[in-house]
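*Asks:* following is a predicted model, sequence given first.
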Amino acid sequence: SGAGRTGAARLAARGALRVGAGLVTLAAPGEALAECAAHLTAAMLRRVDDVGDLLALLEDPRISALGLGPGFGTGSREAELLRLALDSDRPLVLDADGLSLLAQLEAPFSRLHGDCVLTPHGGEFARLFPDLAEKLAGRPPHGPGFSRIDAVRAAAARFGAVVLLKGADTAIAAPDGRAAMHAALYDRAAPWLATAGAGDVLAGIVAGLLARGRPPFEAASLGAWLHVEAARVFGPGLIAEDLPESLPAVFRGLGL
């Protein structure tokens, strides 16, 4: 998006940097570059106003993964950029506006590939998978219910991509049926993680892990764990900007 709406993309870029992506390039329209430059030093900046600009950027072989969605916009131009990103066959995280655009595409499941990771919250999941969301919200007349693990497994199989359904009990699944649950509950509770922009940081963390060569399901699962752990290290009073800066302490606690 334009000037005044770059915060989400900058948060994602910081998450990718702090998780060790090495080289991070934030692509933004020309009108927003000065704003991004005023807040970011370690990330590179690249002007991307149209498909031609993105094609030129993707010629750089160092770009091993993409993150698309935070602060992206949902217009026709952005829809074209999404199609190009999907056609590039690079590992790709879709979040926020990227998911909204995906929901508008005809036969969106045919556009995705096995190296895609979708990171919806509950509302975005309902727009992409209304039948699964309805089933998840319902109560069966008898027998076992339909769990969040059931929902993400069905979603991942349908789209052929890893799906991470955000929440206090984040559920993750791969198209092959592998699944994981990362719950920020009980002794791992971090209610202060429910703050604006936290999901943008998570998208950046997962994209950074993909850039480091982690497989999509592993990147999503590890990213969800690191996200909560960073919030727990910082504690109450956390805002989204604190999450990337807390990752080094998490890594030191792991002996890395």
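*Replies:* Here it is on my side, so go on.

*Asks:* from now on I want contacts and neighbour counts done on CA atoms only, so please keep to that.
*Replies:* OK.

*Asks:* quickly note the distance from the most centrally placed residue in the chain to Lys166.
*Replies:* The structure's the chain has its C-alpha centroid closest to Ala203; by Cα atoms, centre = their mean the separation is 2.6 Å. From Ala203 across to Lys166, the span is 11 Å (Cα to Cα, to the nearest Å).

*Asks:* please identify the helix or strand for the residue nearest to the centre of the chain.
*Replies:* Taking DSSP states H and E as the criterion, Ala203 maps to helix 198-211.

*Asks:* how close does the residue nearest to the centre of the chain get to His121?
*Replies:* 12 Å.

*Asks:* check contacts around Ala155.
*Replies:* 129, 132, 163 (Cα atoms under 8 Å, 6 or more residues apart in numbering).

*Asks:* which of those are buried?
*Replies:* Buried subset of the contacts of Ala155 (neighbour count, 16 or more other Cα atoms under 10 Å): 129, 132, 163.

*Asks:* between the residues you listed, which is closest to Thr195?
*Replies:* Thr195 lies nearest to Val163 out of these, by Cα to Cα, at 21.5 Å.

*Asks:* the closest one is in contact with Val117, isn't it?
*Replies:* Yes: using Cα atoms under 8 Å, Val163 is in contact with Val117, at 5.8 Å.

*Asks:* next, the contact list for Pro248, please.
*Replies:* Arg18.

*Asks:* now do the strands in the chain.
*Replies:* 25-28, 44-47, 66-68, 92-94, 116-118, 162-165, 169-173, 179-183 (DSSP state E).

*Asks:* now the residue nearest to Ile172 when sequence neighbours are not counted: how far from Trp192?
*Replies:* Among residues not flanking Ile172 along the chain, Leu164 sits closest, at 4.3 Å (Cα to Cα, 6 or more residues apart in numbering). Distance of Leu164 to Trp192, computed by Cα to Cα: 20 Å.

*Asks:* who touches Ala154 in this structure?
*Replies:* With Cα under 8 Å, 6+ apart, Ala154 has these contacts: Leu132.

*Asks:* helices of this protein, start to end?
*Replies:* 7-18, 30-39, 51-58, 76-87, 97-104, 122-128, 130-137, 148-159, 198-211, 216-234, 242-253 (DSSP state H).

*Asks:* one more to weigh against that first structure:
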Amino acid sequence: MFEARFEEDGSVAAPRLTPPSADGHKYDRGHAFILSGPRHRTGAARLAAMACLRVGAGLVTLVGEAAALDEHAAQVAAIMLREDDGVCAFIDDRTGALAMGPGLGAGERTRAKVLDWLDKGFPAVLDADALTSFAGDPDTLFAALRDDVVLTPHAGEFARLFPDIAMDDRKSAVCVAAERSGAVVLLKGAQTHIADPTGRHAVNRHASPWLATAGAGDVLTGMIAGLLSQHLLAFDAAAVAAWLHGDAGMRGGAGLVADDLPGLIVGTLQDLSGDIAE
């Protein structure tokens, strides 16, 4: 449904969007699972889940402890909820992607859960506490990564995972980080740099300074998960999500908060597909 496009200088261009097949099924667009934070820390995962659904994942399920799911149940309708029993057998071969990090809390429990979910072998996106939990021991994380995993650090999280890589030249920094980690790395900033382990690089310049607001990164995480669920390669999913996220931020402008972004994504997608909102 989405096709990533790039300018000659490596800048991310507006993606191409075509409608899903008329005889398609929701599972054709993937089932994304997003790991929720605990009670009173559920908002970040909910933002990610809404964005994941908006960009076209066929189904989205939030996974968490019972008290967290009670909070989610009061806020969402189209998003499904499953209690984390420690086994998660419901993450089956129809799964499109996994997302971990927003609101989880940094620590040993998150480390263990991230490694467990990565071991299931599905495309994944890691952000926030899923990255910070490996500060001081990044090699343990890197050993579990693959080229269908996307890491989405901001500058502080990047420094915790790659303390010896200077960020004066962000293109060079993200390329070295991707090669070392074995995953796609998306380094957030005014210009978002993306690289894969082979050295491929792109930069998204289509964005707004109003995106520097709490929760905006959680929305980006969900968007990447939604695109991975639709079978985009990890590098392309990261690039397309960065462009869509930036466009939604430009539409929101002054006064933007992260809660606005999933709704703003709709206008972007309708313009790209030629649909007109009623």
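*Replies:* Received it, and whenever you're ready, just let me know what you need. Since the model is a prediction, treat every value here as computed from it, not as a measurement.

*Asks:* tabulate the helices of the first structure (CSV), appending distance to Leu68 of the first structure.
*Replies:* Formatted as CSV, the helices of the first structure follow (distance: least, Cα to Cα, whole Å):
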stretch, distance to Leu68 of the first structure
helix 7-18, 9
helix 30-39, 16
helix 51-58, 12
helix 76-87, 8
helix 97-104, 6
helix 122-128, 15
helix 130-137, 22
helix 148-159, 17
helix 198-211, 9
helix 216-234, 15
helix 242-253, 18
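
*Asks:* which of the buried ones among the contacts of Ala155 of the first structure lies closest to Leu40 of the first structure?
*Replies:* Distances from Leu40 of the first structure to those, taken by Cα to Cα, are shortest for Val163, at 29.5 Å.

*Asks:* look up the counterpart of stretch 2-10 of the first structure in the second structure, residue range please.
*Replies:* Taken onto the second structure by TM-score structural alignment, stretch 2-10 of the first structure occupies residues 38-46 there.

*Asks:* wait, I meant stretch 243-252 of the first structure
*Replies:* By TM-score structural alignment, stretch 243-252 of the first structure lines up with residues 261-270 in the second structure.

*Asks:* and stretch 84-100 of the second structure, end to end?
*Replies:* End residues of stretch 84-100 of the second structure are separated by 13 Å (Cα to Cα).

*Asks:* ok, the alignment partner in the second structure of Met44 of the first structure - contacts?
*Replies:* Aligned counterpart of Met44 of the first structure in the second structure: Met80 (TM-score structural alignment). Residues near Met80 of the second structure by Cα under 8 Å, 6+ apart: 59-62.

*Asks:* likewise Asp137 of the second structure?
*Replies:* Taking Cα under 8 Å, 6+ apart, one finds Leu161 in contact with Asp137 of the second structure.

*Asks:* now do 10 Å
*Replies:* Contact analysis of Asp137 of the second structure by Cα atoms under 10 Å, 6 or more residues apart in numbering lists 160-161.

*Asks:* next, count neighbours for the spatially closest residue to Gly253 of the second structure that is not a sequence neighbour.
*Replies:* Once flanking residues are discounted, Gly253 of the second structure sits nearest to Trp210: 6.0 Å by Cα to Cα, 6+ apart. Using other Cα atoms under 10 Å, Trp210 of the second structure has 18 other residues around it.

*Asks:* cool, the one 10 residues further on as well?
*Replies:* The number of residues packed near Leu220 of the second structure is 27, by other Cα under 10 Å.

*Asks:* Val48 of the first structure too?
*Replies:* Val48 of the first structure - counted by other Cα under 10 Å - has 19 other residues nearby.

*Asks:* I figured it hits Leu55, correct?
*Replies:* Yes: taking contacts as Cα atoms under 10 Å, Val48 of the first structure lies within contact range of Leu55: 9.3 Å.

*Asks:* okay, and the common contacts of the two?
*Replies:* What both Val48 of the first structure and Leu55 touch, as defined by Cα under 10 Å, 6+ apart, is the set Leu81.

*Asks:* quick revisit: can you find the partner of the residue nearest to Ile172 of the first structure in the second structure?
*Replies:* In the second structure, Leu164 of the first structure lines up with Leu186, judged by TM-score structural alignment.

*Asks:* what is the burial count for that match?
*Replies:* Leu186 of the second structure - counted by other Cα under 10 Å - has 29 other residues nearby.

*Asks:* state the distance from it to Val266 of the second structure.
*Replies:* 23 Å.

*Asks:* then Gly121 of the second structure?
*Replies:* To Val266 of the second structure, Gly121 of the second structure is 31 Å away according to Cα to Cα.

*Asks:* check contacts around the nearest residue to Ala214 of the second structure once chain neighbours are set aside.
*Replies:* For Ala214 of the second structure, ignoring the flanking residues on the chain, the nearest one in space by Cα to Cα, 6+ apart is Ala258 at 6.6 Å. By Cα under 10 Å, 6+ apart, the contact set of Ala258 of the second structure is 44, 47, 210-219, 249, 252.

*Asks:* same thing but at 7 Å, please
*Replies:* 213-216 (Cα atoms under 7 Å, 6 or more residues apart in numbering).

*Asks:* out of those residues, which are buried?
*Replies:* Counted by 16+ other Cα under 10 Å, the contacts of Ala258 of the second structure give 215-216 as buried.

*Asks:* could the contacts of Ala258 of the second structure be laid out in a markdown table, adding distance to Phe2 of the second structure?
*Replies:* As requested, the contacts of Ala258 of the second structure are exported to a markdown table (distance: Cα to Cα, whole Å):
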| residue | distance to Phe2 of the second structure |
| --- | --- |
| Thr213 | 27 |
| Ala214 | 27 |
| Gly215 | 24 |
| Ala216 | 22 |
